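> The following comprises the amino acid sequence and a computationally predicted model.
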Amino acid sequence: MNQDSFKLTSYFGERQRTDGGFAADALLDLYGRHQVATSILLRGAEGFGARHRLRTDRSLTLSEDLPLIAVAVDSRPRIKEVLEPTGRLLSAGLVTLERAQLLAGDMETLSLRDEVHEETKLTIYLGRQERVYRVPAFVAVCDLLHRRGVAGATAMLGVDGTAHGRRERASFFSRNAGTPMMVIAVGSGERIGRVLPELGGLLRRPLLTLERVRICKRDGELLCTPSALPGTDETGMPLWHKLMVYTSEAALHGGQPIHRAIVRELRAAGIAGTTTLRGVWGFHGDHPPHGDRLLQLGRHVPAVSIVIDAPQRIAAAFAVIDELTREQGLVTSETVPALRAGGRGGRLAGKVPSE
């Protein structure tokens, strides 16, 4: 499989409910019924939304409603089927729709789009207990990407989702072998294009996506600023920007982890929303892959912070992030062509990306 697809991403709270149940369960039930090719539900460590209410796992009270991110990727017709129901299920939150190239099966025969030769984000969807030569698959994937000079990669555990159209949900009394997890990698399209056949040979049933990105900073070095975007596209529909900041729990600014400083300073600056996800393994720059280890004092896991706002406010957000990542971190920017507020009255702001 090699097809242009849509990626549908929802940002909302863990305790959000709909029709007597949790919105997260209803959302993944929807994706399971429609046999979405791949989807994953991720629990955030910290964040805030449009109301600027802070949610964090550092407080017993505020951790009762942690931020969630649900990602679904499939063909354009399949995602269009679940787009409106997704918006109706969320009484609050944010839903974005972006383009992605979905790859599965034989990587040797794939014909990649032109933008693979530019800076690219590669996402690999795996099972939690999937292994490669007796090594966890996510560890093997990160090691391969690091050896091939990819700029960075972060592995994150999911708690629910679909894989090849089949629902895979985590439960307490199960090995959760098929429960999805994902590895997000960023690098030059040339390097990622060359590593795809190796990933295809490494994984039993590879399921990957490619997206276009712009690498703004790497290891503290400013490479470029986010592209200047107009407030609207050529049809007059609004455009949005997304920044992703890859750091580590051990990377500090003013005595606190950089990702926590990002959330607090962007919240104070009035940015629309930020969510931080904690990884289990990964790397950025020349640093070797790392994660939690037994008897280790202090966490050393990677962290990814996601910021979405209008172009005029992203410039202010990037100025904050630039200062906080002066010495370390990987920062990327992307264009979000369609966005909506959740809820029955929520309407799509922006157009569905063209075929």
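Done, it's in.

> CA atoms for contacts and neighbours, from now on please.
Fine.

> pretty sure Tyr31 is in a strand, no?
No: counting by DSSP: H, G, I helix; E, B strand; the rest coil, Tyr31 is not part of a strand but helix.

> what about stretch 12-23, start to end distance?
9 Å (C-alpha to C-alpha, to the nearest Å).

> quick one: contacts for the closest residue to Gly270 other than its chain neighbours?
Closest residue in space to Gly270, ignoring its immediate chain neighbours: His52 at 7.9 Å, by C-alpha to C-alpha, 6 or more residues apart in numbering. His52 makes contact with 267, 270, 272-273 under the criterion C-alpha atoms under 8 Å, 6 or more residues apart in numbering.

> just Arg167 next, same as before
Arg167 neighbours (C-alpha under 8 Å, 6+ apart): 32, 35, 160-161.

> Okay, one more to line up with it:
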Amino acid sequence: MIDDCLKLTTYFGERDRTDHAFVADAILDVYGRRRVETSTLLRGAAGFGVKHHLRTDRLLTLSEDLPLVSIAVDRRERIEAVLEEVKAIRRRGLITLERARMLSGALRPADLAAEPSLPAKLTIYVGRQQKVYGMPAHLAVCDLLHRRGIAGATVLLGVDGTARGERKRARFFGRNADVPMMIVAVGDGPRIARVLPELGGLLRHPLLSLERVTVCKRDGELLARPPSLPGPDAEGLRQWQKLMVFGSEGTVVDGAAQHLTLIRRLRESGARGATVLRGIWGFHGDHPPHGDRLLQLRRHVPVVTIVIDRPEAIDESFAIIDDVTRERGLVTSEIVPALEAITEERRFGGLHLARHTSDADIR
């Protein structure tokens, strides 16, 4: 178990280029060369950024430039070592740093925090064609998490990344067996802690990360509002907040898929940005694990919508999310201790981690 880890996340466009390559290739080249423990490149389904330019796979003219999200997790010193290279890649977009805890090898029930009853986000990293007792690993993991009462889990398919430091890139011709996938699960602390040894027994070479979250809503029930954050720390650094909405593409709100209604209303409200990731399998609440199947008239894959903004703007975004998830969906809130936004004209924010005594980090 490695306590002092960081998660580096970048948000940008599929067609964004540096001087000599696509931004996606440039970032993943850095992770591969630096042998980052685990990283995943995810292709989004819809989203918009500071300029409010809509990207979506629903319209052909806009589907050529879908949002991309790259996520890298490793020891603090290793992430800090790649950070300057990632920052130096010319592009527009968003970069965030978050604290995490990494687990691998023999897994034991984790001491999640001084308050173990608080919810946690558990991310399990597996290969596309990794098997568990003859069945795909992501199906076996979701089945276990559902049976153990975890609040929700979503499987996200990577198209590039690193696994234990080795570059694993999807190719048109090939099995792509080791290209990384992420299973993002949310649950209360005791349940997450108890399921860790079972995951360790299920997976041959388990690799997981833990982060602290607040569960705000579950299937229409308001459980908590996003927590109020303190002002700047002793060095004048401020924290940001992230909201994640876990739902299903088959859920319709106001005549459209829930996530599309959410994106439209957030964009109209002037929110700083939002990104939708489409999963391939998952569940939330008491609903059984599900994904695309043959002979379905409507897609039922899980979707995740991510919103990041300053605390003073999160209240307005949460009011929209609260209304759009009035019947279905799992909504979480997290602290983002460092963020930098990049436009053609300027950069704002910064990637020095804010520190507050009220931080609910997993320790």
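Nice, I can see it. What you are looking at is a predicted structure, and each value in this text was computed from that prediction instead of being measured.

> Superposed, what's their TM-score?
For these two chains in superposition, a TM-score of 0.96 is obtained (TM-score structural alignment, normalised by the length of structure 1); 355 aligned residues with a C-alpha RMSD of 1.7 Å.

> just to revisit the earlier point, please type out the PyMOL selection for whichever of the contacts of His52 of structure 1 turn out to be buried.
A single PyMOL command selects the buried members of these (16 or more other C-alpha atoms under 10 Å):
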select buried, resi 267+272+273
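
> In a helix, Leu199 of structure 2, correct?
Yes: counting by three-state DSSP, Leu199 of structure 2 is part of a helix.

> how much space between it and Arg99 of structure 2?
From Leu199 of structure 2 to Arg99 of structure 2 the distance is 22 Å (C-alpha to C-alpha).

> Next: Glu14 of structure 2.
Distance of Glu14 of structure 2 to Arg99 of structure 2, given as C-alpha to C-alpha: 26 Å.

> repeat for Trp240 of structure 2
13 Å.

> Identify the contacts common to those two.
Jointly contacting Trp240 of structure 2 and Arg99 under the rule C-alpha under 8 Å, 6+ apart are Pro337.

> what residues are up against the closest residue to Pro180 of structure 2 other than its chain neighbours?
Leaving out its chain neighbours, the residue that sits closest to Pro180 of structure 2 by C-alpha to C-alpha, 6+ apart is Gly127, at 4.6 Å. Counting by C-alpha under 8 Å, 6+ apart, Gly127 of structure 2 makes contact with 177-181.

> Make CSV from the residues you listed and add neighbour count and secondary structure to it.
Shown next, in CSV, are the contacts of Gly127 of structure 2 (neighbours: other C-alpha atoms under 10 Å; DSSP: H, G, I helix; E, B strand; the rest coil):
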residue, neighbour count, secondary structure
Ala177, 15, coil
Asp178, 20, coil
Val179, 25, coil
Pro180, 29, strand
Met181, 28, strand
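
> Name the nearest of those relative to Ala313 of structure 2.
Taking C-alpha to C-alpha as the measure, Ala313 of structure 2 lies nearest Met181 of the contacts of Gly127 of structure 2, at 31.8 Å.

> mind checking how far the closest one is from Ala137 of structure 2?
Taking C-alpha to C-alpha, one finds Met181 of structure 2 at 10 Å from Ala137 of structure 2.

> now Val253 of structure 2
Distance, Val253 of structure 2 to Ala137 of structure 2, using C-alpha to C-alpha: 32 Å.

> Kindly report the same for Val213 of structure 2.
Distance from Val213 of structure 2 to Ala137 of structure 2, by C-alpha to C-alpha: 25 Å.

> Neighbour count: those two, which is higher?
Legend: neighbour count by other C-alpha atoms under 10 Å for Val213 of structure 2 and Ala137, higher for Val213 (25 against 20).

> Is the more buried one in contact with Ser117, as I believe?
No: using C-alpha atoms under 8 Å, Val213 of structure 2 is not in contact with Ser117; the gap is 11.5 Å.

> quick one on the thing from earlier: keep only those of the contacts of Arg167 of structure 1 that are in strands.
If you go by DSSP state E, the contacts of Arg167 of structure 1 have 160-161 in strands.

> any chance of the contacts of Arg167 of structure 1 in JSON lines, plus neighbour count?
Formatted as JSON lines, these follow (neighbours: other C-alpha atoms under 10 Å):
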{"residue": "Gly32", "neighbour count": "20"}
{"residue": "Gln35", "neighbour count": "18"}
{"residue": "Asp160", "neighbour count": "26"}
{"residue": "Gly161", "neighbour count": "31"}
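
> nearest to Gly236 of structure 1, of the contacts of Arg167 of structure 1?
Gln35 (34.3 Å).

> How about the closest one: what's its closest non-neighbour residue?
Closest to Gln35 of structure 1 by C-alpha to C-alpha, 6+ apart is Gly165, at 4.0 Å.

> what's the answer for Ile314 of structure 2, then?
Gln241 (7.1 Å).

> After superposing, tell me the mean distance of the helix or strand hosting the one you found to structure 1.
According to DSSP states H and E, Gln241 of structure 2 maps onto strand 240-248. With mean C-alpha distance after the TM-score superposition for structure 1, strand 240-248 of structure 2 departs from structure 1 by a mean of 0.3 Å once superposed.

> and Val69 of structure 2, what element?
With DSSP H and E as the criterion, the answer for Val69 of structure 2 is strand 67-75.

> same for that strand, what does it pack against?
On a contact count with 3 or more C-alpha pairs under 8 Å, 6 or more residues apart in numbering; DSSP states H and E, strand 67-75 of structure 2 meets strand 2-13, helix 23-33, strand 38-43, strand 46-48.

> quick one: contacts for the closest residue to Arg131 of structure 1 other than its chain neighbours?
Leaving aside its chain neighbours, Arg131 of structure 1 sits nearest to Ala137 (4.5 Å; criterion: C-alpha to C-alpha, 6+ apart). Contact analysis of Ala137 of structure 1 by C-alpha under 8 Å, 6+ apart lists 126, 129-131, 203.

> Against Val155 of structure 2, how distant is the equivalent of Ala137 of structure 1 over in structure 2?
Using TM-score structural alignment, the partner of Ala137 of structure 1 in structure 2 is Ala137. Here the criterion is C-alpha to C-alpha. By it, Ala137 of structure 2 lies 11 Å from Val155 of structure 2.

> likewise Val69 of structure 2?
Taken as C-alpha to C-alpha, the span from Val69 of structure 2 to Val155 of structure 2 is 15 Å.
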